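Peer 1: Starting from these lines, generate the structure:
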Amino acid sequence: MKELKIWEEIEFPHDTIKSDYVEVGKYTYYAGAYNKGSFAEQSVRYLTEEPNRDKLIIGNFCSIATGVNFNLGGSERHLKEWISTFPFYYLFPDSGAHDGYFPKGDTVIGNDVWIGTDAIIMPGITVGDGAIIGARSVVTKDVEPYTIVGGIPAKTIKKRFSDTEIEKLLDISWWNFDIEDIKKLLPYITSPNIELFIEKASKIKTINEEKHD
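Peer 2: Purely as a prediction, here's the structure:
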């Protein structure tokens, strides 16, 4: 199969990531052409291999633009409630200074999510399936499935489809289909005719369920 030249500078982190705390689904790609370095080096910030750390979990078929920043820093160790926000514990660990770090929980990115250039995803955020994150947005709250958000902090711009259509898309979960079935659906996935896509994909889902009964 002939590959388009655009894929020459594309990384698939599912195949390259080497960390117990980062899980990336199949076909999800990082387009880091303008930020040289690997996905782990450029996009996964404050990643350590210490026990019981928060994880970054990304689904299948996500599009991650150059410069996207997944912040795994937990509380970031700088507490505004303290007299000083300086992280003294890490400079003088035996001094009795308190550690400001506490976990925020896993950062979870759903399937078929598009994250624009230089967007920042803060710790513990969940982004639903099919969502779109605008370029240079700072995401500080969870994002609902098939919702477009943007800005600093990111706010809802609009939903991509009706609530009924979103419910059907989430039930179908085409990103979990066998790749050969997905290929059959590509003429419909790459069109705005959601009714026809739901019809075709629902048939494939039913056939697959019947095979496993």
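Peer 1: make it CA atoms for all contacts and neighbour counts henceforth
Peer 2: Noted.
Peer 1: Quick check: buried residues in the top helix by length along the chain?
Peer 2: Secondary structure of the chain per DSSP state H: the longest helix is helix 194-211. Neighbour-count burial for helix 194-211, counted by 16 or more other C-alpha atoms under 10 Å, picks out 197, 198, 201, 202, 204, 205.
Peer 1: which residue is nearest the middle of the protein?
Peer 2: residue 109 (3.1 Å; C-alpha atoms, centre = their mean).
Peer 1: OK, contacts around that one?
Peer 2: 56, 57, 58, 59, 126, 127, 128, 129 (C-alpha atoms under 8 Å, 6 or more residues apart in numbering).
Peer 1: Next, please give the residue ranges for the strands of the protein.
Peer 2: All strands of the chain, identified by DSSP state E, fall at 22-24, 29-31, 44-45, 56-58, 63-65, 69-71, 107-109, 114-115, 120-121, 126-127, 132-133, 138-139, 147-150, 155-159.
Peer 1: buried residues in the last one?
Peer 2: Think strand 155-159. Those would be 155, 159, for strand 155-159 by 16+ other C-alpha under 10 Å.
Peer 1: Which elements pack onto it?
Peer 2: In terms of contacts (3 or more C-alpha pairs under 8 Å, 6 or more residues apart in numbering; DSSP states H and E), strand 155-159 is packed against strand 147-150.
Peer 1: just checking, what packs against the strand it packs on?
Peer 2: Packing contacts for strand 147-150, counted by 3+ C-alpha pairs under 8 Å, 6+ apart, involve strand 132-133, strand 155-159.
Peer 1: ok, and what's touching the first one?
Peer 2: When contacts are taken as C-alpha under 8 Å, 6+ apart, the neighbours of strand 132-133 outside the stretch itself are 113, 114, 115, 116, 119, 146, 147, 148, 149, 150.
Peer 1: let's see this one next to it:
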Amino acid sequence: MSSVAPLHSPRYDTARLQACGDDVFISANVEIRRPQLVRVGSHVAIDSGLYLTTAATIGDYTHLGPYLTVIGGAQSTLLVEDFVTIAAGSRLICGSDRFGGEGLTSVTVPEAFRDAVELGTIRCARFAGIGTNAVVLPNVTIGEGSVIGACALVTADTEPWTIYVGVPARPVKARPRAKMQEYARRLGYLIE
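Peer 2: Okay, the predicted model is just below:
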């Protein structure tokens, strides 16, 4: 029997989302700029301070920690698969100016005068984890079971079941998978 008291914090109005599963807690202290482009699975917790400007799909048994920033606008996407954790303070940059000097930088500048913009998708595959204050750049896939260490900078796709640290992020260790996959099977998920 658990002795942990249930949370009674104010909650975000999930009816604003495109879709939302069961057993979901989203803090009232979040800013989801385009809720009609956001789908949330079941057994999800999204803590205070999330700032989300992109389309997003959030899988089952997922936790998005406090003060997470996901930017890139309506033409960019965040895909978070099942059993993923993204820790406090991380920055997922799904779209950004390239800052190459081809034009002015800022979403407030008319498009004819803007620098080149990179828009895309960040995908966090099943069982992935992103440590606190990590930064992930546009068009990166965090591979299945891959973990990104605290304060790392991810500029390229990561290999499955590998731990990455540093700036830029580099692989340092393999991560075991059997127990996590077995637990997911026991929860009713098909795992290859």
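Peer 1: Let me see the TM-score of these two.
Peer 2: TM-score of the superposed chains, computed with TM-score structural alignment, normalised by the length of structure 2, equals 0.64; 155 aligned residues with a C-alpha RMSD of 3.6 Å.
Peer 1: picking up where we left off before, now the two most distant members of the contacts of strand 132-133 of structure 1.
Peer 2: The span of these, defined through C-alpha to C-alpha, is set by 119 and 146 at 17.4 Å.
Peer 1: And for residue 74 of structure 2, the neighbour number?
Peer 2: Using other C-alpha atoms under 10 Å, residue 74 of structure 2 has 15 neighbouring residues.
Peer 1: any idea how far it is from residue 91 of structure 2?
Peer 2: 17 Å (C-alpha to C-alpha, to the nearest Å).
Peer 1: And residue 134 of structure 2, by the same measure?
Peer 2: Separation of residue 134 of structure 2 from residue 91 of structure 2 (C-alpha to C-alpha): 6 Å.
Peer 1: Could you do residue 176 of structure 2 as well?
Peer 2: As judged by C-alpha to C-alpha, residue 176 of structure 2 and residue 91 of structure 2 stand 26 Å apart.
Peer 1: again, but for residue 62 of structure 2
Peer 2: Separation of residue 62 of structure 2 from residue 91 of structure 2 (C-alpha to C-alpha): 17 Å.
Peer 1: got it, and residue 76 of structure 2?
Peer 2: Taking C-alpha to C-alpha, one finds residue 76 of structure 2 at 14 Å from residue 91 of structure 2.
Peer 1: Residue 100 of structure 1 is nearest to which of the helices and strands packed on strand 147-150 of structure 1?
Peer 2: Set against residue 100 of structure 1 and scored by C-alpha to C-alpha, these come closest in strand 155-159, at 28.3 Å.
Peer 1: so what's residue 154 of structure 2 closest to, chain neighbours aside?
Peer 2: residue 136 (4.7 Å; C-alpha to C-alpha, 6 or more residues apart in numbering).
Peer 1: what do we get in structure 1 for the one you found?
Peer 2: Counting by TM-score structural alignment, residue 136 of structure 2 lines up with residue 121 in structure 1.
Peer 1: show me what contacts its match?
Peer 2: 68, 69, 70, 71, 138, 139, 140.
Peer 1: residue in structure 2 matching the fourth one?
Peer 2: Right, the one you point to is residue 71 of structure 1. So residue 71 of structure 1 corresponds to residue 93, using TM-score structural alignment.
Peer 1: surely that match meets residue 135?
Peer 2: Yes. Using C-alpha atoms under 8 Å, residue 93 of structure 2 makes contact with residue 135 at a distance of 7.5 Å.
Peer 1: Looking at those two, which one has more neighbours?
Peer 2: More neighbours surround residue 93 than the other of residue 93 of structure 2 and residue 135, with 26 against 23 (other C-alpha under 10 Å).
Peer 1: What separation do you get for residue 131 of structure 1 and residue 19 of structure 1?
Peer 2: 25 Å.
Peer 1: who's more crowded, the two?
Peer 2: Remark: of residue 131 of structure 1 and residue 19, residue 131 carries more neighbours, 24 against 13, as counted by other C-alpha under 10 Å.
Peer 1: Verify the contact between that one and residue 150 for me.
Peer 2: No. In this structure residue 131 of structure 1 lies outside contact range of residue 150 using C-alpha under 8 Å: 11.0 Å.
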